[in-house]
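>>> need a structure here:
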Amino acid sequence: LIVCVKPQQMAEALASLRPSVTQRHLVISIAAGVRIRAIEENLADGVRVVRAMRNQACLVGLSATAFSTGKNATAEDRSTVEDIFSSVGRVYLVDEEMLDAVTGLSGSGPAYAYMVIEALAEGGVKAGLTREVAIALAAQTLLGAATMVLETRRHPEELWKLVATPGGTTEAGMRALNEGGLKDALVRAVVEATKRSKELSK
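The predicted structure is shown next:
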C-alpha cells in the first residue's frame, strides 16, 4: 500500500486506513517529513512501514529514490521496495536520519539542475545560439555528464579535470564558475533545503 498524500493530510489518511490495515500489509509512505514512528503509532501494532523519498524524474524513469525501513519491515519488504522504485530509477537504502539530507539533495535537486540548464542555455543564447538549441544542448550535456559519473564511477573532479585542458576553453569557463561562486551556492542550497526539511518534520 503506497500512501501518497501531502504531509498535512497524513493523519487523516492513516485514520481512515487504520481499521483495514494489518500486519499482513506493507505501508510505503512518500509523504515528505512524516517520520516512520509517527506512521507506526497511528496504525495497528506490527504493521510494516517504509518511508521513501523519490524525485520528479520518476516521471521519466530516472528518479533518485532513497528509502528507510521501520522496526517491523523485513528483508523481503526491502526487496519489494527496491523492485517498485527501481522501475522508475535508482534506489538507495539509508538510515531515516539521512532522509532530510536526501530531500535537500536529490528531492529538491531537480530544481537546482533546471536552474543550471537555464543558465547554461542563457549563455548559449548570448553566444549566438537559438534558445531552443541552447536548452537542448544544455540539457543533453548535463544528462551525459551525469551518466558518465554513474557509469564510470569516477569522481566528478577527476572527470572535469579530464575536460579542462590547461589554457583551454573549459578552463576559462571553470574560472568564471569559480569566480561566480557556483559550487559554494549549490552546497548552500543543499544545506538550506535539508535544514528546512528538518523544520517541516517537527
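>>> Every contact and neighbour count from this point should use C-alpha atoms.
Noted.
>>> hang on, residue 82 is in a strand, isn't it?
No: judged by DSSP: H, G, I helix; E, B strand; the rest coil, residue 82 forms no part of a strand; its state is helix.
>>> Verify the stated contact: residue 131 with residue 119.
No: under the criterion of Cα atoms under 8 Å, residue 131 makes no contact with residue 119, lying 11.3 Å away.
>>> Give me the buried positions along the longest helix along the chain.
Counting residues, the longest helix found in the chain (DSSP state H) is helix 131-152. Going by neighbour count (16 or more other Cα atoms under 10 Å), the buried part of helix 131-152 is 131, 134, 135, 137, 138, 139, 142.
>>> what does stretch 170-182 give?
Going by 16+ other Cα under 10 Å, stretch 170-182 has these buried residues: residue 171.
>>> For the comparison step, fold the sequence that follows:
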Amino acid sequence: MIRKNIVFIGAGNMAGAIISGLLEQGYPAQAVRATTRSKESAASASERLGIAVSDDNDEAIRWADVVVLAVKPQMLQDLCNDIKPTLEQQLIVSVAAGISADSINQWLGGDKAIVRSMPNTPSQVGAGASGLYANANVSPAERAFAEQLAGATGLFIWVEDEALMHAVTAVSGSGPAYYFLFMEAMIEAGVKLGLTPESARTLTLQTALGAATLAGKVEVPVDELKRRVMSPGGTTERAIQSFEQGGLREQVSNAMADCAARSETLARELAGR
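As a prediction, this is how the structure comes out:
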C-alpha cells in the first residue's frame, strides 16, 4: 500500500465513501484529513468519518501530498481560486462531475498533476465503478496512487481520451439509476401479479444482484447468459420478445446518448463560468 497524506476538500457522501474504503483496507487514519466550510460541520464530519476534519483549507493543503477536490461542480472554480496560492506540487484528484482537467488546471494556475475520477453511488457500499483520466503532468507513481484511491470503493478503468469521460458518465456514473428504475418497474409489476410489495422487492433485488454476480464471475458474454435462461417457446423467451418488440434496446441507446450529451453541455457551461 502506498502511503501519502491525503486531504479531501469536502466531506460529503462521495468523499465519505472513499475515506471509509481506505480505512477499511487498512490505510492509516492519521494520514487522511478532510475540510468543510464550518467548525460545526467539521466536528460532525470528524465523528462520522473517524479522521481529523477542519474548516481550514490552507493548513490542510500545506500538510497534504494529495488533494481530493470533492465539492459540487458549481463550487469548484471558486474553490480552485481560493486554494491556488497555497498549492505546491501536490497530486490533484477531482471527483466533481463534468469539469475537465484543463479547466481545473487553468483555475489552479497551470502545471498541475490532475486526475479526474468519475465514481458512482454504489461506491458508498464498496461496489463502485469509476472512470479515471490523468493529464500529462501525472507521473506513473501518481497514477498508481490514484488507482489505490479508486480501488478503495470498487472497480475502475482508465480512459486515455478525456472526451470518453462523458461515456463513462452515461454508462456507470448515471447507470445505477437505470437499474433502480428497472427494479422499480419489476417490483410494481410483481405486485400487480399478486405478490406483496415486500416479496416483490426481495425477489427483484436478489435477482438483480444474482444476475450481476453471475455475469461478473463467469467468462460468458451476457447475450449468451441471457440465451441460457430462455427455453424455446418458454416463459422467459416470451418476456424477452416483449422487451425487444417494445424497443428496449433503442430506448437504452437513446437515453445514454442523451446522458452523454447533457454531460458535454454541462462541462461547457461550467467551464465558461
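>>> what angle sits between the next helix or strand after the longest helix of the first structure and helix 131-152?
For helix 131-152 of the first structure, the following helix or strand on the C-terminal side (DSSP states H and E) is helix 156-163. With axes from the mean of the first three to the mean of the last three Cα atoms, to 10 degrees applied, the angle from helix 156-163 of the first structure to helix 131-152 works out at 120 degrees.
>>> got the buried residues of helix 131-152 of the first structure as TSV, with distance to residue 9 of the first structure columns?
Converted to TSV, the buried residues of helix 131-152 of the first structure look like this (distance: Cα to Cα, whole Å):
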residue	distance to residue 9 of the first structure
131	41
134	41
135	37
137	41
138	38
139	35
142	36
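>>> nearest to residue 33 of the first structure, of the residues you listed?
Among those, residue 142 lies closest to residue 33 of the first structure (Cα to Cα), at 29.1 Å.
>>> Residue 209 of the second structure -> the first structure?
Using TM-score structural alignment, the partner of residue 209 of the second structure in the first structure is residue 143.
>>> I'd like to check which residues are in contact with its match.
For residue 143 of the first structure, the contact set (Cα atoms under 8 Å, 6 or more residues apart in numbering) is empty.
>>> So it versus residue 114 of the first structure, what's the distance?
As judged by Cα to Cα, to the nearest Å, residue 143 of the first structure and residue 114 of the first structure stand 11 Å apart.
>>> What is the burial count for the equivalent of residue 73 of the second structure over in the first structure?
Superposed on the first structure with TM-score structural alignment, residue 73 of the second structure falls opposite residue 7. Number of residues near residue 7 of the first structure (other Cα atoms under 10 Å) recorded here: 16.
>>> One more: residue 33 of the second structure?
With other Cα under 10 Å as criterion, residue 33 of the second structure counts 25.
>>> Residue 15 is in contact with that one, correct?
No: Residue 33 of the second structure is beyond contact range of residue 15, at 10.7 Å (criterion: Cα under 8 Å).
>>> mind listing the strands for the first structure?
2-3, 26-29, 48-53, 63-69, 89-93 (DSSP state E).
>>> The second structure: matching residues for the second one?
The counterpart of strand 26-29 of the first structure in the second structure, using TM-score structural alignment, spans residues 91-94.
>>> Check the mean deviation of the matching stretch from the first structure.
By mean Cα distance after the TM-score superposition for the first structure, the fitted stretch 91-94 of the second structure averages 0.6 Å away from its aligned residues in the first structure.
>>> Report the distance from that stretch to the chain centre.
15 Å (Cα atoms, centre = their mean, to the nearest Å).
>>> Tell me the buried residues in it?
Buried residues in stretch 91-94 of the second structure, counted by 16+ other Cα under 10 Å: 91, 92, 93, 94.
>>> can you check stretch 81-88 of the first structure too?
Neighbour count says stretch 81-88 of the first structure has 81, 82, 85, 86, 88 buried, by 16+ other Cα under 10 Å.
>>> residues in contact with the spatially most central residue of the first structure?
For the first structure, the residue nearest the mean C-alpha position is residue 106 (2.3 Å; Cα atoms, centre = their mean). With contact set as Cα under 8 Å, 6+ apart, residue 106 of the first structure has these partners: 54, 55, 64, 65.
>>> is it possible to export those residues to JSON lines including distance to residue 183 of the first structure and neighbour count?
Converted to JSON lines, the contacts of residue 106 of the first structure look like this (distance: Cα to Cα, whole Å; neighbours: other Cα atoms under 10 Å):
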{"residue": "54", "distance to residue 183 of the first structure": "24", "neighbour count": "24"}
{"residue": "55", "distance to residue 183 of the first structure": "22", "neighbour count": "20"}
{"residue": "64", "distance to residue 183 of the first structure": "21", "neighbour count": "23"}
{"residue": "65", "distance to residue 183 of the first structure": "24", "neighbour count": "24"}
